[in-house]
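>>> Sequence first, predicted model second:
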Amino acid sequence: MHIVQVVNDSNEVVAAIVNGDELELLAQPLYTIALHAANQERKLDAVLSEFRTDATLSYDKAISDGRLRAPITHPEPANLLLTGTGLTHLGSAAPRSQMHEGENVEAKTAQPTDTQRMFDLGVAGGKPAADEVGAQPEWFYKGTGHTLRAPFAEITMPDFALDGGEEAELAGIYIVNDQGRIFRVGYSLANEFSDHVTEKQNYLYLAHSKLRDCSIGPEIFVGELPEEIKGNVSLHRGGEQLWHRPFMSGEKHMCHSVSNLEYHHFKYATFCQPNQLHVHFFGAAVLSFGDDIALEDGDEMRIECDITTRPLSNVLKRVSASKPVIESL
């Protein structure tokens, strides 16, 4: 099952079930429906009948009219936490390790980078037995719901950024019920947009490089994640394809299990607070930055995969960032 969010004719954001080219609109946003299910300890698909309406909308029209929103949002955006992990996919270490080696030839040959060592830890222990704790993955904070952009909307790049590049990946979507129990809503295609030039300056700048806009959707896939997911990511400039790469995801292509990534995020009590919403990015395997592509204002980033029915598309927009003014109280 695939769920999106749209603006209905009453100018309200509501969830909708994807039925081919048609969207079957529900009466409430997905957050409200998912929290209702989580508090009653019922499956999401079991409660949807309580929120059905007779309203429908063409999927294509929802896109063309700009009525699509992120597939899940929080009524208080600061309580939607964007976080992620990296070096989770087989083959993902090479471009990151090369990025962090720098220009010192002697250093390149002396020993593996911290990036490579972190990746090796995941290969050795990222898929533990059910009763064991696996290797701890890389983890980062990306922001809150204030920087989550809708599908087919602009992703902004502040003028202090040195770069802006797509990261095509999957994300897990989680809600914490009133009693602090964690429930997985589903999975979504994601563009975990980052500043790779800043990261390349020094890997300790990774935290800075992640504090950028991002986008998920257009759909949340509700169900068990397939072992293998096949996708494509492409960049388009002036209506022409600039760059393209296939990508693979799912545990078949990962050195960490999804359950291990989930454990090492939710083991922290601060992420188990009632009514929180979490979008946790699972890591990218391919980057256009690794092929020396520099995105420009107006470029389109397009990501698609076989567990969604429509692509995730966003256009890069460079914006001026005002200098913060700090005042004493």
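Cool, got the structure. The shown structure was predicted, so the numbers you read here are calculated from the model rather than taken from an experiment. Numbers count the residues shown, from 1 in each chain.
>>> Every contact and neighbour count from this point should use C-alpha atoms.
Fine.
>>> Does residue 247 touch residue 230 like I think?
Yes: the criterion here is Cα atoms under 8 Å, and residue 247 meets it with residue 230 at 6.2 Å.
>>> quick one, which of these two is more surrounded?
Between residue 247 and residue 230, counted using other Cα atoms under 10 Å, the more crowded position is residue 247 (20 against 13).
>>> correct me, but residue 317 touches residue 153?
No: using Cα under 8 Å as the test, residue 317 is too far from residue 153 to be in contact (9.8 Å).
>>> Which element, helix or strand, includes residue 185?
strand 182-191 (DSSP states H and E).
>>> Contacts for that strand, please.
34, 38, 44, 166-177, 214-223, 225, 272, 281, 303-305, 308, 312 (Cα atoms under 8 Å, 6 or more residues apart in numbering).
>>> taking these one by one, which sit in helices?
Among those, the residues falling in helices (DSSP state H) are 34, 38, 44.
>>> Looking at those residues, which is nearest residue 76?
Ranked by distance to residue 76 (Cα to Cα), these are led by residue 34 at 15.4 Å.
>>> okay, now the closest residue to that closest one other than its chain neighbours: neighbour count?
Of all residues not flanking residue 34 in the chain, residue 44 sits nearest, at 6.3 Å (Cα to Cα, 6 or more residues apart in numbering). When neighbours are counted by other Cα under 10 Å, residue 44 registers 20.
>>> Next up, a structure to set beside the first:
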Amino acid sequence: MLLSQVRKGGVAVRDAATDAARLVAGATILDFAREAVEKGRPLASVVPPGGETVDVAELAAKGALDVPLRHPEPARMFLTGTGLTHTGSASTRDAMHAPAEGLSDSMKMFRMGLEGGRPADGEVGVQPEWFYKGTGVNAVAPGEPLTSPAFALDGGEEPEIAGYYLIGPDGTPFRVGFSLANEFSDHVTERINYLFLAHSKLRPAAFGPELLVGDLPADIRGTSRILRGGEVLWEKPFLSGGANMSHTIANLEHHHFKYALFRQPGDLHVHMFGTATLSFADGIRPQAGDVFEISAPDFGAALANPLAVAAPEAGAVKVRAL
């Protein structure tokens, strides 16, 4: 089952087997998730039947869809992720930060994942790299611009899979589903010094258009491309899913939710699992107006967002004393 959040109210429900979609009016995916948690039932079982037929791809093209889940209080929606979980990402990062001799810290961490990131069920593996993207304020809907701040040195795509989690009344994290994500970052700033990684990640990220309910496929094969003036500037396949990662999803989830801070009842978390493909690695410098497009058959409609650049602010930010 694939679910999409319609901006004007309602959830588009697509049957993955038949590809037919219908609209459940006056509902949100977050409503369904809360009901499923409350009743102790699977998410799919609380989605009501019926509804008029809709075309999800057409809704996405019109900008009629929001991110799959959005908390009504943006400060209670956390955007986070893990890096160095895919071989392509590790190679790119190693090239950015490799020392004159020996392994870079990036490659050391990636090797730690290869050796200890796939523990047996119920056991704890090595912890991954972790980063913070911001709150729900930074969650960008399909079709909306990914805006790079004026001070940024770069604004590049990162095609990823994101998991959505609602924290239950007793602090239990409940996984709602998965979607495509563009974990937009400033790779030039990161390349200056690895310690600038945290700065490079404080950018918006795009999610959707459709939420995959159920287990994540082990072998996900997608395409990431950049369009300029309607023409393909750059295109490359990407791999994801457990078969193509150095960590299991369960291990990545454990090392995020092991912190009690992230198990506060009612909060919503969107956690990205890392990338394998970057246009930055091929020397591409996106420009304002370029369109990032990420697609994978398992996730229905493509996620497309134009790049925008914010106007510069005058001088330093002023802080007033009270």
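The structure has been received and is ready for your questions. Since we're looking at a predicted model, the values are computed, not measured.
>>> Superposed, what's their TM-score?
The TM-score (TM-score structural alignment, normalised by the length of structure 2) is 0.94; 317 aligned residues with a Cα RMSD of 1.5 Å.
>>> Of the ones in helices among the contacts of strand 182-191 of structure 1, which is the nearest to residue 263 of structure 1?
Checking those against residue 263 of structure 1 by Cα to Cα gives residue 38 as the nearest, at 18.8 Å.
>>> Alignment lookup: the closest one to structure 2.
Using TM-score structural alignment, the equivalent of residue 38 of structure 1 in structure 2 is residue 37.
>>> my guess is its match meets residue 168, correct?
Yes: with contact defined as Cα under 8 Å, residue 37 of structure 2 reaches residue 168; the gap is 6.6 Å.
>>> tell me the helices in the stretch 51-200 of structure 2, going along the chain?
56-61, 87-97, 105-116, 187-192, 197-201 (DSSP state H, counting those that start in this stretch).
>>> Just put these in CSV and tack on mean neighbour count.
Formatted as CSV, those follow (neighbours: other Cα atoms under 10 Å):
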stretch, mean neighbour count
helix 56-61, 18
helix 87-97, 19
helix 105-116, 19
helix 187-192, 18
helix 197-201, 18
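>>> so how many other residues sit close to residue 154 of structure 2?
21.
>>> just to revisit the earlier point, of all the ones in helices among the contacts of strand 182-191 of structure 1, which comes closest to residue 19 of structure 1?
Ranked by distance to residue 19 of structure 1 (Cα to Cα), those are led by residue 44 at 16.8 Å.
>>> how about that closest one, what does it touch?
Residues in contact with residue 44 of structure 1 (Cα under 8 Å, 6+ apart) are 33, 34, 37, 38, 185.
>>> next one: residue 214 of structure 1
147, 148, 149, 155, 190, 191, 192, 193 are the contacts of residue 214 of structure 1 under Cα under 8 Å, 6+ apart.
>>> Taking those residues, tell me the two that lie furthest apart.
Taking Cα to Cα as the measure, the contacts of residue 214 of structure 1 span a maximum distance of 13.4 Å, between 147 and 190.
>>> Quick check on these two: which one has the bigger neighbour count.
residue 190 (30 against 19).
>>> Around the alignment partner in structure 2 of residue 128 of structure 1, how many other residues sit close by?
The alignment partner of residue 128 of structure 1 in structure 2, by TM-score structural alignment, is residue 119. Other residues lying near residue 119 of structure 2 total 15 when counted by other Cα under 10 Å.
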